[in-house]
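> the amino acid sequence is not available; the structure is as follows:
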């Protein structure tokens, strides 16, 4: 995949995280869309030569600098992943959260007041958006001293603040999709032969069951990916970013994503959490959440189903591109595929994903 400011190998290639190769920008194409370099310069006053790869997942993310030397984040999204209107819906919500004082990664408008622009480069279409760069610290296993009771509560409180303020949010344009409309569901048709047929049947049963579940007042747009890779700590507060997975779902799902990435998705279980039992982590997360928002006991009864929903989405996204995700995770493809087999087993089993009842806790 090549963008005019930055030459990138396909994301599954081991060399895709190396330093970019520069070349001369391409002229405008016959579709009338400008190229990547031109859009960065004209719409955000960003120097294309300053772009450096930052992270690769379902989007291409770069660091860059604008004309005044400010550090910014540039995100390029394939239309096969998100439509321009869905991207605008995401950024509309994020801009509103910033307006009401929730600490988030703030999108930058273009000179014409847009939040995203389509570009055409090297025969491919992308949607580009930009954000102010956040100063802060990633809380990882390299900073295990930060994993305290107060940090887990703060994590829950951050999610609760987002939910509480979102109760008042009214989209200015198109709304984000609902959980069962995620573009990720299309992967099962595209890569059908790569998935375990029994797992797909169990996922279908789960989706049908959740579709019959009453939505209730806790059903709203949520972040849907609020784990440690998507927030930074600054001045004893957490700043949430990467709302790419945001969707309409039950609020409990956000808490379960935090939980799943720490205790359920086998490859990403965090060694720094060994001091926290499953019960202790969940109680601390809920305690923090309830300092900012309400969570009904009735909604907690959905915990196992929503945990399985998250596990299913991770499976559909990760299995076809295990090599790419293994590189991102810093492990071998065989080790990552081993984790995928464990995910398959968990989705095929009738046993709860965890040996404890989160609803009872």
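Okay, I see it. Please read these numbers as outputs of a predicted model, since none were measured by experiment.
> drop to CA atoms for contacts and neighbour counts, all remaining ones
Will do.
> what is the burial count for the nearest residue to residue 207 once chain neighbours are set aside?
Using C-alpha to C-alpha, 6 or more residues apart in numbering and skipping the chain neighbours, the partner closest in space to residue 207 is residue 180 (7.2 Å). Counted with other C-alpha atoms under 10 Å, the neighbours of residue 180 add up to 16.
> okay, now the one to match up with it:
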């Protein structure tokens, strides 16, 4: 969490937010603080999630649009969470911090299951199939979603594209590379079968696996984007996680994962047009965006060995204009 946000997130705010959603304050358990403050809390013995989003990260309107989107998915059969109303009957509660900024508080269901790692996916490709199937359902439901009250951002409104604001002396080479990628993406077909409201970050850390089912959370990055981008993200992060442990039989794993994932996806939604050509573009874009995130979040004077390796791996790939994954495009054609 950025220092300016951490400095104004107080125990008093935490307690107030907890009580607004009927939580038992002594049961609060911190789960995360990378982009937002996430807590688990008990309400009459039931575990729920409590989230605090700072106004510098998301506006009330963007959070409202996220809540509406997730509620739509929940009501239409997707394995996502339902939201709870506060003591004031609200889905989102604003709490003012000492400096006049605001934390927006919401509460939602704690989903069943556990997080998985690449080794489990490699041993059990049914997980990749279910993962793809769940994403396919989200993308299909996006085609019939039409909320005229509030909107999530369009793909090109992503502030992390402006890497210069986090690294003012970033090289011209990287800026040109970013611009090349954005230009190529802007020419992709944009219609109801290729483009819509997507999750944007469905890596293996943003779902729980339970009895063969994928339960999805963290819609904080949801935006209007190409469905191919949603498909690229799981591939990007599962391969990255595996690479930190081993690169043996790497291509075999990539082939098996893509095949199973897309087979599952295609049971719920048609594969987007020009998918084989667009996945590499979105993998490259994720590298640029992730590099921007790391410049924004990391204190480079205090990096441990893992974080330094993480940063150097992403930075080197961007410098070389390489893609994290290469794959046989015939895999996609065969699934079609």
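Arrived safely, thanks for sending. Everything numeric here is computed off the predicted structure, so don't read it as measured data.
> the alignment partner in structure 2 of the residue nearest to residue 207 of structure 1: what secondary structure?
Using TM-score structural alignment, the equivalent of residue 180 of structure 1 in structure 2 is residue 156. The local conformation at residue 156 of structure 2, judged by DSSP: H, G, I helix; E, B strand; the rest coil, is helix.
> and residue 156 of structure 2, how far is that from residue 185 of structure 2?
10 Å (C-alpha to C-alpha, to the nearest Å).
> secondary structure element holding residue 221 of structure 1?
Secondary structure from DSSP states H and E places residue 221 of structure 1 in strand 219-222.
> so which bit of structure 2 is that strand matched to?
Counting by TM-score structural alignment, strand 219-222 of structure 1 falls onto residues 195-198 of structure 2.
> residues in contact with that stretch?
The contact list for stretch 195-198 of structure 2, computed with C-alpha atoms under 8 Å, 6 or more residues apart in numbering, reads 138-139, 142-143, 152, 222-227, 230.
> nearest residue to residue 162 of structure 2 other than its sequence neighbours?
The shortest distance from residue 162 of structure 2 to any residue other than its chain neighbours is 7.8 Å, reached at residue 292 (C-alpha to C-alpha, 6+ apart).
> could you list every residue that touches the equivalent of that neighbour over in structure 1?
Using TM-score structural alignment as the criterion, residue 292 of structure 2 maps onto residue 316 of structure 1. Contact analysis of residue 316 of structure 1 by C-alpha under 8 Å, 6+ apart lists 184-185, 187-188, 195.
> ok, and the most crowded of the contacts of stretch 195-198 of structure 2?
Ranked by neighbour count (other C-alpha under 10 Å), those have residue 227 at the top, with 30 neighbours.
> contact partners for the corresponding residue of structure 1 for that residue?
Taking TM-score structural alignment, residue 227 of structure 2 has residue 251 as its aligned residue in structure 1. Under the criterion of C-alpha under 8 Å, 6+ apart, the neighbours of residue 251 of structure 1 are 163, 218-220, 222.
> quick one: which of those residues is nearest to residue 46 of structure 1?
residue 222 (30.5 Å; C-alpha to C-alpha).
> and the residue nearest to residue 162 of structure 2, which helix or strand is it part of?
Using DSSP H and E, residue 292 of structure 2 falls within helix 275-297.
> how big is the offset of that helix relative to structure 1?
Taken against structure 1, helix 275-297 of structure 2 registers an average deviation of 1.7 Å after superposition, with mean C-alpha distance after the TM-score superposition for structure 1.
> buried sites along that helix?
Of the residues in helix 275-297 of structure 2, 275-276, 278-292, 294-296 count as buried by neighbour count, 16 or more other C-alpha atoms under 10 Å.
> ok, back up a step: redo the contacts of residue 316 of structure 1 as TSV? Include distance to residue 51 of structure 1 and secondary structure.
Shown next, in TSV, are the contacts of residue 316 of structure 1 (distance: C-alpha to C-alpha, whole Å; DSSP: H, G, I helix; E, B strand; the rest coil):
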residue	distance to residue 51 of structure 1	secondary structure
184	28	helix
185	32	helix
187	30	helix
188	34	helix
195	36	coil
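> same check for these, but in structure 2.
Counting by both residues aligned by TM-score structural alignment, their matches' C-alpha atoms under 8 Å, the contacts of residue 316 of structure 1 that remain in contact in structure 2 are 184-185, 188.
> drop anything exposed from those.
Buried, going by 16+ other C-alpha under 10 Å: residue 184, out of these.
> closest to residue 272 of structure 1 out of the kept ones among the contacts of residue 316 of structure 1?
Once C-alpha to C-alpha is applied, the member of those that ends up nearest residue 272 of structure 1 is residue 184, at 30.3 Å.
> go ahead and confirm that closest one touches residue 317.
Yes. In this structure residue 184 of structure 1 lies within contact range of residue 317 using C-alpha atoms under 8 Å: 6.7 Å.
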